[in-house]
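Peer 1: here's my sequence, what's the structure:
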Amino acid sequence: MTESSDQNRSLSEAQRRAVRQMLRIAPVADELGERFNNAGHDLALVGGSVRDAFLDRLGQDLDFTTSARPDESKRLLSGWADHLWDVGQAYGTIGASKAGFQIEVTTYRSDVYDRASRKPAVTYGDSIEEDLVRRDFTVNAMALKLPSREFVDPHAGLADLGNKIIRTPGTPESSFSDDPLRMMRAARFAAQLGFDVAPEVVKAMRDMADRLDIISAERVRDELTKMILSDRPRTGLTLLVDTGLADRVLPELPALRLEIDEHHRHKDVYEHSLTVLEQAIELEHRLPGGSPDLVARLAALLHDIGKPRTRRFESGGGVSFHHHDVVGAKLARKRLTKLRYPASVVDAVSKLTELHLRFHGYGTGQWTDSAVRRYVRDAGDLLEQLHVLTRSDCTTRNPRKAQALQRSYDDLENRIERLQEEEELAKIRPDLDGNQIMSILGIEPGPLVGKASKHMLEVRMDKGPLSEDDARAELLKWWAEQQES
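Peer 2: Down below sits the predicted model:
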């Protein structure tokens, strides 16, 4: 079969998928099209909605473009939509919900960035062709006019969809100048869709990487998050690194290319980190909900970013990275904070990075129950993510060593499960509460009570649950030592 026939077959399959999706959304889309048409305005399904219809992955979010100005769109949606919101009106967008669909109607427009501005200057257009040429990529520059269902594809987006390639409607330089974030979007779509990026687009990304500096951290963060949560994050991340965009967004990642893995399992720590990310994704079914987990994926990607700062060449010819877990935790916190990630994400990724080496002290099960309790306590709510990260961090090509590490971690998890059942590890508290401590020691509320409580928690970790008499004896022993010191 020739390449041309393969492409035709791919397009015909895509067209059948699009028809099926259009039939599903027709009651809402056609009705809305009639409403705008009767008022003398054009309306078309556009962008990602059309692309996803051809890919048979159209969800409940529908994007429309129209000749109507925002105030008129708002009037036409009022009384028809179940709910209406206008938070995007300044950018020409009115949002609504109808029959379970989330709808956005945006006036034809052209966004142009000033070289020193972080926000687009919105100007409205007069035709759908003018609107489509300003779209980021050809696969997002297709439209379906409603209610006539006339397909509009001035930039051969359907052909590019069939060929699985990402191109820009105009020149990449012009597109990226209008909105530099589109360079990251190219990498993100490559990761989400499994498409190749056209060579001229890659070249423009490399040549214009510095333009990304005018984009706000929040917009960069959102694109990075979508990429990391995609099915193939390695594809997008590799493109960011190869084009120099990662140097502007996540410089700690390309820095890993210079570091030789101390176990010589990979040509460098960069490749190791991407492999750990992929293996973490394969283990996400272990996590609650089983869906893509941003914290687990970020921790897998960033767990070794402390290695460049801690690399030391040993006299015997080896390389060490002592304390790269602690240094990496600080670097992860700094980078994620700069990218404006929520504090909960920053704290979680930093903690996982700091804990990712802890298991390697377990050996073949030499840890005491006390050490296992501390492992669980220190992980807290992140225990399941720590399990995933630690298992993923095994990338040795030696099957015997890999199996030994897996058996050791299986043993650790079994011990955790047993102790959980016996002692409810997640709810570990000192055997004596604050009131009991004050009564036994005859002291008033204050710092000494907290100090005593902390000591009793350490006793609980070391010895497990104690009877009230034994706990009292431990407290009095500690108190006597305090009086002597």
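
Peer 1: from here on, just use CA atoms for contacts and neighbour counts.
Peer 2: Will do.

Peer 1: and stretch 441-448, end to end?
Peer 2: For stretch 441-448, the first-to-last residue distance is 10 Å (C-alpha to C-alpha, to the nearest Å).

Peer 1: contacts for it next, please.
Peer 2: Residues outside stretch 441-448 that contact it (C-alpha atoms under 8 Å, 6 or more residues apart in numbering): Met438, Val449, Leu476, Trp479.

Peer 1: separate out the buried members of the residues you listed.
Peer 2: Neighbour-count burial (16 or more other C-alpha atoms under 10 Å) is assigned, among these, to Met438, Val449, Leu476.

Peer 1: ok, back up a step: dump the contacts of stretch 441-448 into CSV; add distance to Asp114 as well.
Peer 2: Formatted as CSV, the contacts of stretch 441-448 follow (distance: C-alpha to C-alpha, whole Å):
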residue, distance to Asp114
Met438, 66
Val449, 60
Leu476, 71
Trp479, 69
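
Peer 1: now intersect these with the helices, please.
Peer 2: Among these, the members found in helices (DSSP state H) are Met438, Val449, Leu476, Trp479.

Peer 1: look up the closest residue to the third one, ignoring the ones flanking it.
Peer 2: The shortest distance from Leu476 to any residue other than its chain neighbours is 7.6 Å, reached at Leu441 (C-alpha to C-alpha, 6 or more residues apart in numbering).

Peer 1: if I look at the one you found, how far off is Arg335?
Peer 2: 47 Å.

Peer 1: ok, longest helix in this protein?
Peer 2: The chain, longest helix under DSSP H: helix 3-38.

Peer 1: counting contacts, what elements does that one pack onto?
Peer 2: Applying 3 or more C-alpha pairs under 8 Å, 6 or more residues apart in numbering; DSSP states H and E, one finds that helix 3-38 makes contact with strand 43-46, helix 48-54, strand 143-146, helix 157-163.

Peer 1: just say which of the ones you listed is most tucked in.
Peer 2: strand 43-46 (a mean of 27; mean count of other C-alpha atoms under 10 Å).

Peer 1: one more, please, to line up against the first structure:
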Amino acid sequence: MPDAPMPPLQLTDVQRSVASELDRIAPVIDELGRRFADAGHELSLVGGPVRDAMLGRHHNDLDLSTSARPEQTERLLKGWAEAIWDMGRAFGTIGCRKGEWQVEITTYRSESYDPSSRKPDVDFGDSLVGDLGRRDFTVNAMAVRVPGREVEDPYGGVVDLAHRVLRTPGRPEDSFSDDPLRMMRAARFAAQLGFTVDESVVAAMTAMADRIEIISAERVRDELVKLVCAPYPRLGLALLVETGLAERVLPELPALALERDEHHRHKDVYEHTLTVLEQAIDLEPRLPGEGPDFVSRFAALMHDVGKPRTRRFVDDGTVTFHHHDVVGAKITRKRMKALRFSNDDIEAVSKLVELHLRFHGYGTGEWTDSAVRRYVRDAGDQLERLHVLTRADCTTRNQRKADRLRRTYDELEERIARLSEEEELASIRPDLDGNQIMQILGIGPGREVGQAYQHLLELRMDLGPMTEEQARDHLLTWWAARG
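Peer 2: This next block holds a predicted model:
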């Protein structure tokens, strides 16, 4: 996984890629192009689909721009599209579905912004070039007219794409003043595409970082999720830190650059964290499902955020971060709430941060079966992600130590698998249920039933499965001891 930009593309490869993609989507763009042309309107494929076509990336969500007004677009789609929606009508956008394709067609726009708000005043424009000029980056400001397939590239997007560079069509200061979220998008596109960011764009992002504060937490969160789930998140995260944007949206990340890891003094915790993130990504095939796993990646990013608050200097010159796992979980929960993450995501990531050090008490296998059961119970439905995070957290350059840690964790996973097969650890329960407890003790519903249930659960963890008679004897002994 690179932390540096990839080599330039050859223009011949770009041309070949875009021709191949246009042939693939021809059933949509050629038919629509003719319908609009016959009605006297222009229609062009624009933005991300054009950029991705040149990169050889395929998808079935198509963005088009037109001289037609929304009501005219809607009329032209009737009888062709299988479904039509107009939630974006206020912004000039009509959406539709045709077979496997989802299409959004937007009237040429000319926008002005209130400096205190990201929301534009939308005015319809009258030219494709003017519409392209209001887009975020030159690689997104290209178009292909349909059905004729003439490429429109008024701002040099093809050259920038070939050189893998992000620039704005006009002055970056104007672009970011209009829409500060574009600064986050620069980091996100760097992470998604593996591109470098032009120096003038970086300078504007640095000077205008405070402008991000007018953007809603939800929009910042969405860009951050896309960045973290991108192929090269280190590139985007490093840009956020370099420009000062991270101080405003995820201040826990740049704070790590000030800390030293107690086990690897040659590394700061920030670099260690980015390495853990990359190693967690490499381990994602271990997880169920396909594609990027945001929870696993974000837990890797946040796992050491408790270190700045727990740093202590010892007399012998070493540095400790005791309880940074617990403190980090609290910090993570607070940050994710501020960014309006779902409760499920907050709880999952926070649990992983809190548990990421638990394995280090395993030593060379000293845990009893009881301790292994508790490890599984505490991880709950995050056990597979905890396996990934724990393995990714090993960044030592000492190969012998790394191999030893890997073998030890292999052994722990084998013990978990064996116990799970024998005892169904994932759904572990006491050997008596609440009704049986009340019947044996002769009591009704109340606090004592819950206390008895918890006692039997702890016994189940310590002793493993028991017969009903054994569980009954333990319950009565506990009850008698309570008087």
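
Peer 1: among the buried ones among the contacts of stretch 441-448 of structure 1, which one lies nearest to Met183 of structure 1?
Peer 2: Minimum distance to Met183 of structure 1 across these is 56.9 Å, recorded for Val449 (C-alpha to C-alpha).

Peer 1: separation between the closest one and Gly442 of structure 1?
Peer 2: 10 Å.

Peer 1: find the nearest non-adjacent residue to Arg335 of structure 1, please.
Peer 2: Once flanking residues are discounted, Arg335 of structure 1 sits nearest to Leu250: 7.4 Å by C-alpha to C-alpha, 6+ apart.

Peer 1: go on, Ala143 of structure 1?
Peer 2: Closest to Ala143 of structure 1 by C-alpha to C-alpha, 6+ apart is Val46, at 4.3 Å.

Peer 1: ok, the one you found touching Leu144?
Peer 2: Yes: taking contacts as C-alpha atoms under 8 Å, Val46 of structure 1 lies within contact range of Leu144: 6.5 Å.

Peer 1: what is in contact with those two at once?
Peer 2: By C-alpha under 8 Å, 6+ apart, no residue touches both Val46 of structure 1 and Leu144.

Peer 1: what sits against Ala379 of structure 2?
Peer 2: When contacts are counted by C-alpha under 8 Å, 6+ apart, Ala379 of structure 2 touches Lys351, Leu352, Leu355, Leu386.

Peer 1: doesn't the first one lie inside a helix?
Peer 2: Yes: under the criterion used here (DSSP: H, G, I helix; E, B strand; the rest coil), Lys351 of structure 2 sits inside a helix.

Peer 1: ok, and the closest non-adjacent residue to it?
Peer 2: Ala329 (6.9 Å).

Peer 1: ok, that neighbour - contacts?
Peer 2: His303, Gly306, Ser350, Lys351, Val353, Glu354.

Peer 1: which parts of whichever strand or helix holds it are buried?
Peer 2: Of the helices and strands defined by DSSP states H and E, Ala329 of structure 2 is found in helix 324-338. For helix 324-338 of structure 2, burial by neighbour count (16+ other C-alpha under 10 Å) applies to His324, Asp325, Val326, Val327, Gly328, Ala329, Lys330, Ile331, Thr332, Arg333, Arg335, Met336.

Peer 1: can you check which helix is longest in structure 2?
Peer 2: helix 399-423.

Peer 1: for the nearest residue to Arg34 of structure 2 once chain neighbours are set aside, give me its contacts.
Peer 2: In space, and not counting its chain neighbours, Arg34 of structure 2 is closest to Pro147: 6.2 Å by C-alpha to C-alpha, 6+ apart. If a contact means C-alpha under 8 Å, 6+ apart, then Pro147 of structure 2 has Ile29, Asp30, Glu31, Leu32, Gly33, Arg34 as its contacts.

Peer 1: any shared contact partners between Val449 and Gly442 of structure 1?
Peer 2: Common neighbours of Val449 of structure 1 and Gly442 (C-alpha under 8 Å, 6+ apart) do not exist.

Peer 1: list the contacts for the equivalent of Ala371 of structure 2 over in structure 1?
Peer 2: Superposed on structure 1 with TM-score structural alignment, Ala371 of structure 2 falls opposite Ala371. By C-alpha under 8 Å, 6+ apart, the contact set of Ala371 of structure 1 is Met461, Asp462.

Peer 1: and what of the one 3 residues further on?
Peer 2: The contact partners of Arg374 of structure 1, taken as C-alpha under 8 Å, 6+ apart, are Met461.

Peer 1: can you tell me the helix or strand for the match of Ala371 of structure 2?
Peer 2: helix 369-379.
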